[in-house]
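Q: Here's my sequence, what's the structure:
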Amino acid sequence: MPPKPVSTVAVESMFVDELETYRAQRREKDYELIDVREPSEYAAGHIPGARLMPLSRLTNLLGELAPGKELLFYCATGGRSMAAALMAAESDLKPTRVVNLQGGYMAWDGKELVDYPKVRLLTDKASLADMLQEAMHLEKGTFRF
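A: Next up is the predicted model:
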């Protein structure tokens, strides 16, 4: 009996500066953002909303993903995540789209955040009303982030 043909999805590339627009145009339930770095790297910093699935264990973890979603993979710079994206594209998950984030976390972490409230240090010289106003700006910026 001939081997069953493997259906693959082409792996696309996306720059991290396109990620915000991508996420704004989709519902969270339609895609998974997957960090394939090791737990210590993830703990040191990660893109908010990312799910940790280390490349070293990805074969065993792919089954935890819901089929039919768009899958976005990232690592530190883009190499490991490309390997993970290729694995997912060839898996039985049948993702609708597989994306590798170019530059990975290092590119995302160096990205300048624009249009967020400017942060000033709270000092004891500020009035209680001014400190409350600044705290509200900080909370609003954190929520938007």
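
Q: Every contact and neighbour count from this point should use C-alpha atoms.
A: Noted.

Q: doesn't I34 fall inside a helix?
A: No: counting by DSSP: H, G, I helix; E, B strand; the rest coil, one finds I34 to be strand, located in no helix.

Q: these two touch, right, it and F73?
A: Yes: using C-alpha atoms under 8 Å as the test, I34 is close enough to F73 to be in contact (4.8 Å).

Q: Could you also give me the structure for this second sequence? I'd like to compare it with the first:
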Amino acid sequence: MIAYFIITALRLRKAVTNLTQEEFIEGYRKAQLIDVREPKDFDAGHILGARNIPYTQLRQRYKEIRPDKPVYLYDQNGGKSARTALFLKKKDYTQLYHLQGGFRTWSGKVKSKK
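A: Coordinates of the predicted model:
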């Protein structure tokens, strides 16, 4: 079991770059910002400019994400966005970044549906 976690951590390190909120803010406006949470969570509040492609729909919708541009991912805590990055890496996406700590740690601008 421990070996599984170590191998997964090593794969993640190769697939995705973890960014602090400050680093994330520096680059996400020039990239594709993808929220992989479910629509109800996205509607309750998301980072301004984000597109919602839920992790549960990723296999059907990943082609909506351009492989030639940086992809900035986030979810609530960071786990699903990391798994999303592993999936996209297998599909030959190379510029993958995710928000360390996820949306729960975000203190920047947020938009919500009323």
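
Q: Now check structure 2 for the residue matching Y22 of structure 1.
A: Using TM-score structural alignment, the partner of Y22 of structure 1 in structure 2 is G27.

Q: Tell me, how many residues neighbour its match?
A: Counted with other C-alpha atoms under 10 Å, residues neighbouring G27 of structure 2 total 16.

Q: And what about the spatially most central residue of structure 2, helix, strand or coil?
A: Nearest to the geometric centre of structure 2 sits L73, at 1.7 Å (C-alpha atoms, centre = their mean). Put simply, L73 of structure 2 is strand when judged by three-state DSSP.

Q: mind listing what it touches?
A: Listed by C-alpha atoms under 8 Å, 6 or more residues apart in numbering, the contact set of L73 of structure 2 reads L33, I34, D35, V36, S81, A85, L96, Y97, H98, L99.

Q: again, 10 Å this time
A: Listed by C-alpha atoms under 10 Å, 6 or more residues apart in numbering, the contact partners of L73 of structure 2 are 16, 18, 24, 28, 32-36, 50-51, 53, 80-82, 84-85, 96-100, 102.

Q: Can you tell me which of the residues you listed end up in helices?
A: Under the assignment DSSP state H, those contribute F24, K80, S81, A82, T84, A85 to helices.

Q: Select from the residues you listed the one having the most neighbours.
A: S81 (28 neighbours).

Q: what's the matching residue for that one over in structure 1?
A: Per TM-score structural alignment, S81 of structure 2 is aligned with S81.

Q: any idea how far T21 of structure 1 is from its match?
A: 20 Å (C-alpha to C-alpha, to the nearest Å).

Q: Switch the ones in helices among the contacts of L73 of structure 2 over to CSV; also include distance to L58 of structure 2.
A: Shown next, in CSV, are the ones in helices among the contacts of L73 of structure 2 (distance: C-alpha to C-alpha, whole Å):
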residue, distance to L58 of structure 2
F24, 22
K80, 11
S81, 11
A82, 13
T84, 8
A85, 11
